[in-house]
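**Q** Quick one, structure for this:
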Amino acid sequence: MYRFAKAALNLSGQSARQLAVRQKSDLSSAFHAKYGTPLLIAGVAFCTGVWAYVITSTGISWNLSPVGKVQPKEWKE
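**A** The predicted structure is shown next:
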C-alpha cells in the first residue's frame, strides 16, 4: 500500500495507474483462482439453506391462488 500511495502522489499519475493495474491483475487473478469456486459453492449453499428455512419454518402465508377454492355465496333478494 505504501508503494501505491507514493505513486499516487506523483504529479503525472502515470506510475500510479500502472501500479494499480499491475497490483489488481496479480492479486485478483490469484485470489479468484484460489478461492473463487469454493466461495461460489459456499454462497449457493448458504442461500439455499436460508431459503429452505424461510419456506419451511417461519410460517409465512404465501398467498396461494384461490382459484377453485372460493365459492360464490347464494344470491339474496
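**Q** all contacts plus neighbour counts: C-alpha atoms, from now on.
**A** Noted.
**Q** Can you report how many residues lie near Ala16?
**A** Other residues near Ala16 come to 19 when the count uses other Cα atoms under 10 Å.
**Q** can you tell me the helix or strand for it?
**A** Under the criterion of DSSP states H and E, Ala16 resides in helix 14-57.
**Q** and for comparison, fold this next one:
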Amino acid sequence: MFRFTKTAMNIAGHGARRVGVRHGSQTSADFHNKYGNMLMVSGAAFCVAVWSYVLTQTGITWNFSPVGKLTPKPWRVPGGEEEE
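**A** Here you go, the predicted structure:
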C-alpha cells in the first residue's frame, strides 16, 4: 500500500507541476487594475439581486419551528381497545 501511495503522490505532484508551467499567468496585471473593482461590484450586485428575489418572491418558508403547532396522534393499543 505504501508503494502505491508513494507512486500516486509522485504522479499527482508531477502533473501539478506540468499544469502550473503550461497554464502560467498570461494576463497582465493591467487587467486587474482596470476591471477588478468593477467585477467585484457587479458580482456583489448580482448576488444581492438574486438573494433578494429568492427571499421575497419564491414563497419559501425558512426554518419555522413546528413546536406548538403540531399535536401528536393518540396511541393505538395493539389489542384494538383504547385505554382511557
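**Q** Show me what the helix holding Ala16 of the first structure is packed up against.
**A** Using 3 or more Cα pairs under 8 Å, 6 or more residues apart in numbering; DSSP states H and E as the contact test, the elements touching helix 14-57 of the first structure are helix 2-8.
**Q** Buried by neighbour count: which residues of the helix it packs on qualify?
**A** Residues of helix 2-8 of the first structure classed as buried by neighbour count (16 or more other Cα atoms under 10 Å): 7-8.
**Q** Run through the neighbouring helices and strands of it.
**A** Under the contact criterion of 3+ Cα pairs under 8 Å, 6+ apart, helix 2-8 of the first structure touches helix 14-57.
**Q** so how far is Gly36 of the first structure from the most centrally placed residue in the first structure?
**A** Geometric centre of the first structure, nearest residue: Gly43, 8.0 Å, by Cα atoms, centre = their mean. Applying Cα to Cα, to the nearest Å, the value for Gly43 of the first structure to Gly36 of the first structure is 11 Å.
**Q** what do you get for Asp26 of the first structure?
**A** Remark: distance between Asp26 of the first structure and Gly36 of the first structure (Cα to Cα) = 15 Å.
**Q** repeat for Gly59 of the first structure
**A** Gly59 of the first structure is 35 Å from Gly36 of the first structure, by Cα to Cα.
**Q** More neighbours: which of the two?
**A** Shown here are Gly59 of the first structure and Gly36; by other Cα under 10 Å, Gly36 has more neighbours (12 against 8).
**Q** Before I go, just wanted to say thanks for your time.
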